[in-house]
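Student: Model the structure of this input:
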Amino acid sequence: MPRSGAEARRRLQQAALELYREHGFDQTTTAEIAARAGVNERTFFRHFPDKREVLFDGEADLRAALMEAVAEAPDGLQPLDVLLCAFRRAGRILEDNRPFSEPRLQVIAKTPALRERELAKAASLTEAVADALRARGVPERLAGLAAQTGWAAFHHAAQAWIDDPSRSLEAHLSRAFDDLRTLSATMSPAQAAAESGGGRA
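Tutor: Below is the predicted model:
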């Protein structure tokens, strides 16, 4: 029996992840998770409101890290560079907990109910990041767009990190943001055609 609330919480998370991988999210019950963790079902509900939330327990820490990193980024940086600083800090949270982060992302990717919850969480975090950018003086419209674009790049980098663990998450993140800059600097098809002489006279 776990001796502390924190230990019970950790064991419930680990038990849920194991059972979701073994039997699938839909086939796993909260009673089974509690039994695997060595606690009763009432203890499960003291820590988590439902079986989806077990895999999203770190949201508050992630939000705090992102908000703090945006606020503390050096003055004079462009919004995307501010976000790169912030997501690097958030990435370290994932890297430090890779034994849980990696299978968690895999379970979410193949479970519609969890993907739906992840989208809702992502929307909330994105809005929090946009608010942090606005607090730095980034205009309303640009703050929202930067936050959404930055979150997409972070998500892309996290998936690349899962697929290619030979490189660090920070390396994948830097590459994703470099790719964003490349995309924004690329000429439109019409411009490219005109430059190459392919446009109509």
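
Student: When you work out contacts or count neighbours from here on, use the C-alpha atoms and nothing else.
Tutor: OK.

Student: how much space is there between A34 and R42?
Tutor: Remark: distance between A34 and R42 (Cα to Cα, to the nearest Å) = 8 Å.

Student: More neighbours: these two, which one.
Tutor: More neighbours sit around A34 than around the other of A34 and R42, counting by other Cα atoms under 10 Å; the figures are 22 against 11.

Student: residue contacts, that one?
Tutor: Contacts here follow Cα atoms under 8 Å, 6 or more residues apart in numbering; on that basis A34 touches 12, 15, 40-41, 43-44.

Student: which ones among those are found in strands?
Tutor: With strands taken from DSSP state E, there is no overlap with the contacts of A34.

Student: Relative to A90, which of those is nearest.
Tutor: When those are compared for distance to A90, the smallest value, 23.3 Å, is given by L12; criterion: Cα to Cα.

Student: isn't that closest one right up against A35?
Tutor: No: no contact is recorded between L12 and A35 when judged using Cα atoms under 8 Å, the distance being 9.1 Å.

Student: Neighbour count for these two, which is higher?
Tutor: Per other Cα under 10 Å, whichever of L12 and A35 has more neighbours is L12, with 26 against 15.

Student: Without its sequence neighbours, what residue ends up closest to Q27?
Tutor: Using Cα to Cα, 6 or more residues apart in numbering and skipping the chain neighbours, the partner closest in space to Q27 is Y20 (7.9 Å).

Student: this one next, for a side-by-side:
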Amino acid sequence: MEARRRLQQAALELYRERGFDQTTTAEIAARAGVNERTFFRHFPDKREVLFHGEAALRAALMQSVAEAPDGLQPLEILLRAFREAGRILEENRPFSEPRLEVIAKTPALRERDLAKAASLTEGVADALRQRGVADRPAGLAAHTGWAAFHQAAGAWIDDPSQSLDAHLSRAFDDLRALLTTASLMKACPGS
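Tutor: Sure, this is the predicted structure:
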């Protein structure tokens, strides 16, 4: 476990110093004080070193959706779930913040991030379906909720004076306002 953490930290440092494309797994291993074989025991490639926490994030999201009180609307269930995910990011802020910056600057990492996000979103949609939310609304809610979470995480990086939870609440408030505005516009077609 300690070697994994050292490898993640070493990779993050090297990616920030030299860039992702210019960094090799051998350099990451050397910086972490292990051999390259140890790197590959923990991670399949140099992209995955920054995405190791996905399993814990997925588990937290699924558990939170499953354990949400009955009677909540899908977006409220998701807000609770993403608050749990947000706590994980906040607890790891010294790693989370520079990690998000490196991903934003690196096309190969953005691609991996999008694939991971799609997988997590589908998992959240499945968890909503298991709670009885119909197929299409579950998918739509999961994608919309993930977009709000992603926007909140970006705002948190840009404005660390407020907690991720505060940014997440604001994003979901904006989403509710958007839905209300759309409903009002639909009710008053000529205005």
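
Student: returning to what we had before: out of the contacts of A34 of the first structure, which sit inside helices?
Tutor: Applying DSSP state H to the contacts of A34 of the first structure, the entries found in helices are 12, 15, 41, 43-44.

Student: out of the residues you listed, which is most surrounded?
Tutor: Tallying neighbours with other Cα under 10 Å puts L12 at the head of these, with 26 neighbours.

Student: Closest to the centroid, which residue in the first structure?
Tutor: H155 (5.5 Å; Cα atoms, centre = their mean).

Student: And that residue, what's its match in the second structure?
Tutor: In the second structure, the residue matched to H155 of the first structure (TM-score structural alignment) is H150.

Student: how close does that match sit to G123 of the second structure?
Tutor: 16 Å.

Student: and the gap between V124 of the second structure and A85 of the second structure?
Tutor: For V124 of the second structure, the distance to A85 of the second structure (Cα to Cα) stands at 12 Å.

Student: So between these two, which is more surrounded?
Tutor: Set side by side, V124 of the second structure and A85 show unequal neighbour counts under other Cα under 10 Å, the larger going to V124 at 28 against 21.

Student: quick one: whichever strand or helix holds that one aligns where in the first structure?
Tutor: Remark: V124 of the second structure resides in helix 107-130, with elements defined by DSSP states H and E. Taken onto the first structure by TM-score structural alignment, helix 107-130 of the second structure occupies residues 112-135 there.

Student: That stretch against the second structure, how far on average?
Tutor: Superposing on the second structure places stretch 112-135 of the first structure at an average distance of 0.3 Å from its equivalents, by mean Cα distance after the TM-score superposition for the first structure.

Student: Closest one of the ones in helices among the contacts of A34 of the first structure to G76 of the first structure?
Tutor: Sorting these by distance to G76 of the first structure puts L12 at the head of the list, at 44.0 Å, by Cα to Cα.

Student: Tally up the residues packed near the nearest residue to the closest one once chain neighbours are set aside, please.
Tutor: Across the structure, with Cα to Cα, 6+ apart as the measure, the residue nearest L12 of the first structure apart from its sequence neighbours is A37 (5.3 Å). For A37 of the first structure, the tally of surrounding residues (other Cα under 10 Å) stands at 23.

Student: List the residues that contact the equivalent of A37 of the first structure over in the second structure.
Tutor: Residue correspondence, TM-score structural alignment: A37 of the first structure in this structure matches A32 in the second structure. With Cα under 8 Å, 6+ apart as the criterion, the residues that contact A32 of the second structure are 3, 6-7, 9-10.

Student: Next: P79 of the first structure.
Tutor: Residues in contact with P79 of the first structure, defined by Cα under 8 Å, 6+ apart, are 133, 138, 143, 146.

Student: still on that earlier bit, find the helix or strand that the match of H155 of the first structure is a member of.
Tutor: Assigned by DSSP H and E, H150 of the second structure belongs to helix 135-158.

Student: got it, and A34 of the first structure?
Tutor: Secondary-structure element containing A34 of the first structure, defined by DSSP H and E: helix 30-37.

Student: again, but for S64 of the second structure
Tutor: Here S64 of the second structure is covered by helix 54-67, with elements defined by DSSP H and E.

Student: Tell me the counterpart residues of the helix or strand that that helix is followed by in the first structure, please.
Tutor: The C-terminal neighbour of helix 54-67 of the second structure among helices and strands, as given by DSSP H and E, is helix 74-91. Counterpart in the first structure of helix 74-91 of the second structure, with TM-score structural alignment as the criterion, is residues 79-96.

Student: average offset between that stretch and the second structure?
Tutor: Per aligned residue, stretch 79-96 of the first structure averages 0.2 Å (mean Cα distance after the TM-score superposition for the first structure).

Student: hmm, back to that, now the angle from the helix holding V124 of the second structure to helix 135-158?
Tutor: For helix 107-130 of the second structure against helix 135-158, the angle between stretch directions is 140 degrees (axes from the mean of the first three to the mean of the last three Cα atoms, to 10 degrees).
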